[in-house]
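Chemist: Dropping a prediction and its sequence here:
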Amino acid sequence: MKTPELFADIRPYQDNEVAEVLTRLVEDPELLEAIARFRFPYFSQYMAPILHGLIGWRLKKKVANIQTIHDLQLQVAGYMQHMVNTTTDGFSVSGLDDLAQDQTYLFVGNHRDIAMDPGFINLALHQAGRETLRIAIGDNLIKKTYVTDLMRLNKSFIVKRSAKGVRELMQAMNTLSAYIHYSLFEEKHSIWIAQREGRAKDGVDITDPAIIKMFFMHEKRRKDEGALNFTQTIKKLKIVPVSIAYEYDPCALLKARELSTQDYAKAEFEDMQSIALGITGYKGRVHVHFSQPLTTTDYQDAEQVARAIDQAILQGYQLFPSHYLAYADLGEDLQGLESIFAQITEAQKARFAEHKAQIPEAYLSPWLAMYANPVRRATQIS
């Protein structure tokens, strides 16, 4: 079954579109310039035509054998594994074995990194021999045509957050809800979406109930006898809360600076800088946990579902020494945590001190808080 035209401007690209999109990309001057500035920041100022020609030639060679989305994702998996090997001290996964391989799920995750959160989740699925998922991405991140093309080639679909006016916004949300249902139940493709708009820069993972209400919109608008109520819809969606934890966040300083600055205004391409830093920066250990689907409780409203997701994400969140050391630095009560602190090695303490020393005094408090807050919340429910 072909994707309805209703979703044509938000859905991921399909296999029959790959060749055309790749041809467009390898000749896109903005993409060639972006790569030149990233790889050769000094020479790109003086040798742009030569560099663009060489980069374009190299890209054509790399994509020559890519005919399908699967072909592309196999290359992405190789880059992801290289990223794990060079920027982390290990990547671990838990809970995935408890999810049926023949089911599609709506994965709702905490959000710490623009590209790496769904990237690591997809890597976990790929390493387990499972189908990768489709990724919800806000249109605020894709202001360049080549970025849109790259994202949609990698199974991303567009969330129109920039819609103007109530009517346009409601139409965009209705279309998004319909697409999520179509992907899950017609095309049998699982989906990942963040638990709220924007990253949790302060380390506090809270689900926005508006996201849950959006999930229900498609069924709510149906007028036929087969339409499901809210409780039935939530069970049918098989929502799986997903927790991702980074021992060190490559964008922590940028987040702390934003939290410390009144009336902070993002630079034009600041999100792209965060994406690049999130990919290339040091992360320490990274852990992804898949919770059980929310299918055994009769949820009555969006707030109840949101709180259940919050609880599952918090319980599945892997706390690292960096979190506990930040918690201690803020003068929090360590009663009951003595055994945990006894296991933190001198090398881990030294590494934390090195990261902390790089943070300007003006940004230190929010920097510590973003690591400490998961411990604070965990101790509140223990």
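Modeler: Now that the structure is in, tell me what you want to look at.

Chemist: contacts, neighbours, all on C-alpha from now
Modeler: Will do.

Chemist: Identify the residues contacting the residue nearest the centre of the chain.
Modeler: Of all residues in the chain, the one closest to the mean position by C-alpha atoms, centre = their mean is residue 117, 3.4 Å from it. By C-alpha atoms under 8 Å, 6 or more residues apart in numbering, the contact list for residue 117 reads 111, 244.

Chemist: and the comparison structure, right after this:
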Amino acid sequence: MTDFDDIRPYNDDEAVQAIQRIISNDECLSLIAMLKFPRLFALCPWLLKPLLRLSLQNKAKVIHSVDDFQNIVAGYLNKMLAKTTDGLTIRGFENVVSNQPCLFLSNHRDIALDPAVTNYALYNNGLKTVRIAIGDNLLSKPFASDLMRANKSFIVKRSLSGPRELLKSLKNLSAYIWHSLKEDGENIWIAHREGRAKDGLDKTEPAVIKMLTISKPKDMAFSDYINQLNIVPVTISYEYDPCDAMKAAELRKIELTGSYTKSEHEDMESIGKGIMGSKGHIYVHFGECLKGAYENADAV
């Protein structure tokens, strides 16, 4: 996988090393402490952070692989869902083909939770978790990059501006997704559009489908390639959106001025709010695997 080293998730050894870096990162510890123990952190951060580091170091002793790490993440996810939701309903799981890797094409409402609840369904049904497509805009902090790549995330280079660089990157990304499905036997999660649907209108961007097929062999029909990707549509709905005020402010700014510039670490703030905030009931539906005759990306 040398061609994909700059975008792929960490392997087992790399993940273990990354977790040690995360635990040693003072800024990361502050963020975790602030999110989990806001009152105590405000009173005595000097006491809380060393205790938190010791706790994390103790938990990390059993982590020797990505699977070990995800087992721990699953425990935290269960606690988070119990604390911040009124329940999770999953429908259509019979549409997930258990004996072959699938590409889960999902609507996008929450940066971290959308792939997390998809993983929750797979994990609790004994299936492989997904490799998660994330934009490089989420990697503003080194510890964020380590955390996400240790959790099976791969990088979508959204920040490139040159046409040649962008085309090369998209071809490599497309090839990596195909390689993950067909060579590595791994499931994939990818959003159906660039960025979250802040206005609540879910519509798949044809550009995403075009990216998936840009590395298609010239002698393979478009429909054949799409069918072999085993695309399973996923829809996720949250009764309450912890980031609703932030999204509304962004949409209002765009309405008034025509543009909006995020603060440097705004996405990290959104991730924190999405995880810790009240979400009410969550509904997830897995659609039927896409199989058919498609002339182009718009038809898909």
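Modeler: That came in fine, so what should we check first? Since we're looking at a predicted model, the values are computed, not measured.

Chemist: where does the TM-score land?
Modeler: TM-score for the superposed pair, counting by TM-score structural alignment, normalised by the length of structure 2: 0.93. Supporting figures: 296 aligned residues with a C-alpha RMSD of 1.7 Å.

Chemist: What lines up with the residue nearest to the centre of structure 1 in structure 2?
Modeler: The alignment partner of residue 117 of structure 1 in structure 2, by TM-score structural alignment, is residue 114.

Chemist: the strands in structure 1, which residues?
Modeler: Secondary structure of structure 1 (DSSP state E): strands at 88-94, 106-109, 134-138, 156-159, 191-194, 239-246, 284-290.

Chemist: Tell me the counterpart residues of the third one in structure 2, please.
Modeler: The alignment of strand 134-138 of structure 1 onto structure 2 (TM-score structural alignment) covers residues 131-135.

Chemist: Next, work out how far apart the equivalent of residue 148 of structure 1 over in structure 2 and residue 138 of structure 2 are.
Modeler: Aligned by TM-score structural alignment, residue 148 of structure 1 pairs with residue 145 of structure 2. Distance from residue 145 of structure 2 to residue 138 of structure 2, counting by C-alpha to C-alpha, to the nearest Å: 8 Å.

Chemist: repeat for residue 19 of structure 2
Modeler: Distance from residue 19 of structure 2 to residue 138 of structure 2, counting by C-alpha to C-alpha: 18 Å.

Chemist: do the same with residue 190 of structure 2
Modeler: Using C-alpha to C-alpha, residue 190 of structure 2 is found at 15 Å from residue 138 of structure 2.

Chemist: Between the two, which is the more surrounded one?
Modeler: Between residue 190 of structure 2 and residue 138, residue 190 has the larger neighbour count (other C-alpha atoms under 10 Å), namely 22 against 19.

Chemist: May I ask you to confirm that the more buried one is in contact with residue 132?
Modeler: Yes. Between residue 190 of structure 2 and residue 132 there is a contact under C-alpha atoms under 8 Å: 6.3 Å.

Chemist: where do the helices sit along the stretch 1-150 of structure 1?
Modeler: 18-25, 29-39, 48-63, 69-87, 116-127, 145-153 (DSSP state H, counting those that start in this stretch).

Chemist: Now the longest one on structure 2. Mean distance?
Modeler: Following the fit onto structure 2, the mean deviation recorded for helix 69-87 of structure 1 is 1.0 Å by mean C-alpha distance after the TM-score superposition for structure 1.

Chemist: Onto which residues of structure 1 does stretch 237-245 of structure 2 map?
Modeler: Counting by TM-score structural alignment, stretch 237-245 of structure 2 corresponds to 245-253 in structure 1.

Chemist: Would you mind measuring the gap between the ends of that stretch?
Modeler: 17 Å.

Chemist: try stretch 97-104 of structure 1
Modeler: Span of stretch 97-104 of structure 1 from end to end, C-alpha to C-alpha: 14 Å.

Chemist: closest to residue 379 of structure 1 out of the strands of structure 1?
Modeler: Closest approach to residue 379 of structure 1 among those is made by strand 239-246 (16.8 Å; C-alpha to C-alpha).

Chemist: Mean distance of the closest one to its aligned residues in structure 2, please.
Modeler: Superposed on structure 2, strand 239-246 of structure 1 shows a mean distance to its aligned partners of 0.7 Å (mean C-alpha distance after the TM-score superposition for structure 1).

Chemist: same for that strand, what does it pack against?
Modeler: Here strand 239-246 of structure 1 touches strand 106-109, strand 284-290, helix 302-316, going by 3 or more C-alpha pairs under 8 Å, 6 or more residues apart in numbering; DSSP states H and E.

Chemist: okay, those, which one's buried deepest?
Modeler: Across those, the average number of neighbours (mean count of other C-alpha atoms under 10 Å) peaks for strand 106-109, which reaches a mean of 25.

Chemist: tell me what it is packed against?
Modeler: Using 3+ C-alpha pairs under 8 Å, 6+ apart: strand 106-109 of structure 1 touches strand 191-194, strand 239-246.

Chemist: tell me the average deviation of that strand from structure 2 after fitting.
Modeler: Compared with structure 2 after fitting, strand 106-109 of structure 1 has a mean deviation of 0.7 Å; criterion: mean C-alpha distance after the TM-score superposition for structure 1.

Chemist: Contacts for stretch 29-41 of structure 1 next, please.
Modeler: Residues contacting stretch 29-41 of structure 1 (C-alpha under 8 Å, 6+ apart): 25, 26, 44, 48, 51, 52, 55, 56, 146.

Chemist: contacting residues for the last one?
Modeler: When contacts are counted by C-alpha under 8 Å, 6+ apart, residue 146 of structure 1 is found next to 25, 28, 30, 31.

Chemist: ok, now the third one?
Modeler: Applying C-alpha under 8 Å, 6+ apart, we find residue 44 of structure 1 in contact with 33, 36, 37, 51.

Chemist: do you know how far it is from residue 54 of structure 1?
Modeler: With C-alpha to C-alpha as the criterion, residue 44 of structure 1 and residue 54 of structure 1 are 12 Å apart.

Chemist: next one: the first one
Modeler: Using C-alpha to C-alpha, we find residue 25 of structure 1 at a distance of 14 Å from residue 54 of structure 1.

Chemist: Same drill for the two, tell me which one is more crowded.
Modeler: Regarding residue 25 of structure 1 and residue 54, a neighbour count based on other C-alpha under 10 Å identifies residue 25 as having more, with 21 against 14.
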